[in-house]
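K.L.:
predicted model, plus sequence, below.
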Amino acid sequence: MNTGCKKNFEQLFSKRFPIFKWVITLVLVVILGSCVESASSQEVLMQNPVKAIPATKISGTFAETAPPDVIQALRPSLEGYQPQVSILSPQADEILQDNTVKVQLEVKDLPIFKDPQWQLGPHLHLILDNQPYIAVYNLNQPVVLPDLSPGTHTLRVFASRPWHESFKNEGAYAQTTFHVLTKTEDNNPDVKLPLLTYSRPNGGYGAEPIMLDFYLTNAPLHSIAETNPDDTMSNWRIRSTVNGESFILDRWQPIYLKGFQPGKTWIKLEFLDNQGQPVKNAFNTTIRLINYQPNGQDTLSKIVRGELTAEQVRGIVEPNYTTETPVT
């Protein structure tokens, strides 16, 4: 390159270089800004609370249906009660020196009785550890639990309607943990965590629909999730599995299912957190085996099938009720 051309090129470059440098700077700023925006978007995404898994419609082999007509007709007779349940003995954290335990219960604001004709009435469901419940109709005598294994045990009890649906008002549930001879780590739920208590289905059935019912303790209201995104339990769900078919419940109320085949059926209930993961606490996952044999002749089966009227069996909700005999 000759001297003149070289001089002209240097003059041109010197004039254009500030513009070139400005363009390079602008490109770098845009690139860095995109990186910061991308990083910020990822950070916001990570901070957003995980939405709870939605409730699912019950479909497949089983279907949800309305409660039997007779039960709906009898239910108002018990709506005025707010049962208050207490465990008088054994006391909380008591160490017993005998493996035969006498349980004394108390209930206020609910008559506990069994109609002599229909063999049903308001009662208590008493659960030792995670065993099937014991129906208690008489509070004058203690419930005797023989031959308990040494170690820690937990009693749970709640008030129940004659058709085994739990009362869910404040105070209808009581719980105590005690020890036979010594303390162990078993059967000792964390009182700070939500606790799921399985109630029904249980035992044998002679008619469908069959009620699914449970009790919840320390489960926060769903509305808390809207005000406290850090709460990991407020969007809880209950996963129910019946013979391998699962559905998700987001409400605490009994449901009635139909579609059962004669014979044995297994049911599993699990308490799930906001992310759909089982909450690790004693008794939060429970499996029961029931036996459905159609055409059962017990009172509840006849009520479910509509073979008895509400007036005929009203004595199971009103202890002093007497059926009027029509005059001929």
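P.N.:
The structure has been received and is ready for your questions. Residues are numbered from 1 along each chain as shown.
K.L.:
please make it C-alpha for all contacts and neighbour counts, starting now.
P.N.:
Noted.
K.L.:
so which residues of the stretch 51-200 of the chain form helices?
P.N.:
Taking DSSP state H, counting those that start in this stretch as the test, the helices found in the stretch 51-200 of the chain are 69-74.
K.L.:
which stretches in it count as strands?
P.N.:
63-65, 84-89, 95-96, 101-108, 123-128, 134-136, 143-145, 151-160, 173-180, 195-200 (DSSP state E, counting those that start in this stretch).
K.L.:
and here is the other one:
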Amino acid sequence: MNSWQKRILEKLLPQRFPILRWVITLVLVLGLSSCGEKVTSQEVSNVYRENSPQISQISQQFSEVSPPSLIQELRPILEVYQPQVTIITPKPDEVFRDNKVTVSFLVKDLPIFKDQELQLGPHLHVILDNQPYIPVYDLNQPLVLPDLSPGTHTLRVFASRPWHESFKNEGAYAQTTFHVFTKTDDNNPDPNLPLLTYSRPQSSYGAEPILLDFYLTNAPLHLVASENANNKFSDWRIRCTINNESFIFDRWQAVYLKGFQPGKNWVKLEFLDNQGNPLKNAFNTTVRLIDYQPKGKDTLSKITRGELTAYEVRGIVDQNYKFTPKPTPIPAVEKTPEIQPKVEKQPIPETQVPEESQAQPTEPKLEVPMAAPSPSVSPALPEIIQSPAPEIITPTLEPQPEVIPTPESTPLAKKVVPQPTKSRFGGFFNRLTSKTPAPQVTIAPSPSLPPTLPEIIQSPTPEIITPTLEPQPEVTPTPPSAELPEKQVQQP
């Protein structure tokens, strides 16, 4: 027990309660001794500080912010894993007779893979000496280290999340020291001293915030009150300097920073002892150069900016997940109405339509396609579309609303009304005055005539063709006094 603790007990408890003093002293000693052990790797909670502000200004240029929202959403998926990493080769203190060394690893309780489309996934950070780390996404392919310099080398490795944040559980880190041809004092950290392993930032970035992450070994917990007052590692700190601006961290935790200038930025990490001095050990001071170019198009930049969704990038944390794009709704396309060729209709003077024809709207207009031929009547003649007839000068006749043919009537009557015993018909065609086109003539259906008489439109020729009941007779107008033969119309 430290001297300051004894002084506090003497003030709080008078000499007349020796038993009570002895009990409290025993409880304190047992409690402190149980938590006074050093750990190989400091184990901290994987949950970010709940009470930390979203933005904390830590220097004139830089500020600490919350992790990107998409990373916070994906992070719980990997919380079920506690990766255990082992270096199979090289063996500790192994001496190689070649400057090319093959490295292999064993990882338990964490799938190591890379999504082929997004180029991210859980992987290993492999650090030779104090060089920038090498990412490993496939354990089936051994890692070859070529052209090694003769002497001692140290290999460090730890498990990492797809966004390059290290797992900090016990067993996620492994380390070995080997030799090429011979042993030297270089690259050989003291195993009894705390060791700082630099991880991120590294290489290039296309969006902010940028992750600052590192790994600690042999560093005691800050909550430990060591019995040795001379222990200079009980209150360690991490000093970070970016572009000559320094700030200190007292916790082992991933940090996201904003304030990097576009282009080249340099980052320096140092392990400090209780007095704030850099602790001398191999790799405890590391400097990296990074390149920040905003508006990057890589997957990590898009995740940082929130341009992707968890549904799209879940494949970087779940090896069995297959992303299926949601069908994009096709907007309704308004059909453009087909442009029909404009047909110029010949004007029909209203005065040319008989009043009686206008008064009978129920009489259907007969068209050729709907006609059904009668057994006793020849097939209907095709519809003859004729252009306006040339000018024909004929005697002007008074228009008659309806003419019932008689032996003395003219065969040019407009409407044919059959007789009960003997059917006769004739045609009447209105003659227009000079320079006036003749209107179309509609023939009313009759019980004794076929219901499919075609619509007759006058042609430009002076010859007028009217349908008959004989197979193909040519009807020629007869003088007013002439009668049609009785055999041309038969009773059905």
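P.N.:
Okay, I see it. Here the structure is a predicted model, which means the values were calculated and not measured.
K.L.:
sorry, back to before: out of the strands of the stretch 51-200 of the first structure, the one nearest residue 78 of the first structure is which?
P.N.:
Taking CA to CA, strand 151-160 is the member of the strands of the stretch 51-200 of the first structure nearest to residue 78 of the first structure, at 10.5 Å.
K.L.:
could the strands of the stretch 51-200 of the first structure go into TSV alongside distance to residue 325 of the first structure and mean neighbour count?
P.N.:
As requested, these are exported to TSV (distance: least, CA to CA, whole Å; neighbours: other CA atoms under 10 Å):
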stretch	distance to residue 325 of the first structure	mean neighbour count
strand 63-65	34	15
strand 84-89	36	18
strand 95-96	53	17
strand 101-108	33	17
strand 123-128	28	23
strand 134-136	31	17
strand 143-145	38	13
strand 151-160	30	22
strand 173-180	39	21
strand 195-200	36	23
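K.L.:
could you dump those strands to CSV with distance to residue 248 of the first structure?
P.N.:
Compiled in CSV, these are given as follows (distance: least, CA to CA, whole Å):
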stretch, distance to residue 248 of the first structure
strand 63-65, 13
strand 84-89, 30
strand 95-96, 40
strand 101-108, 33
strand 123-128, 25
strand 134-136, 28
strand 143-145, 35
strand 151-160, 24
strand 173-180, 24
strand 195-200, 15
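K.L.:
which among the ones you listed is found nearest to residue 315 of the first structure?
P.N.:
Nearest of those (CA to CA): strand 123-128, 13.9 Å.
K.L.:
whereabouts in the second structure does that closest one align?
P.N.:
The alignment of strand 123-128 of the first structure onto the second structure (TM-score structural alignment) spans residues 123-128.
K.L.:
the matching stretch vs the first structure, average offset?
P.N.:
For stretch 123-128 of the second structure, the mean deviation from the first structure after alignment is 0.1 Å (mean CA distance after the TM-score superposition for the first structure).
K.L.:
still on that earlier bit, figure out which of the strands of the stretch 51-200 of the first structure is closest to residue 233 of the first structure.
P.N.:
Closest approach to residue 233 of the first structure among the strands of the stretch 51-200 of the first structure is made by strand 195-200 (11.3 Å; CA to CA).
K.L.:
what sits up against the closest one?
P.N.:
125, 132-133, 164, 189, 211-219, 269-271, 281-286 (CA atoms under 8 Å, 6 or more residues apart in numbering).
K.L.:
right, and residue 120 of the first structure touches residue 135 too?
P.N.:
No. Assessed by CA atoms under 8 Å, residue 120 of the first structure is found out of contact with residue 135, at 10.3 Å.
K.L.:
what's the closest of the strands of the stretch 51-200 of the first structure to residue 34 of the first structure?
P.N.:
strand 195-200 (47.4 Å).
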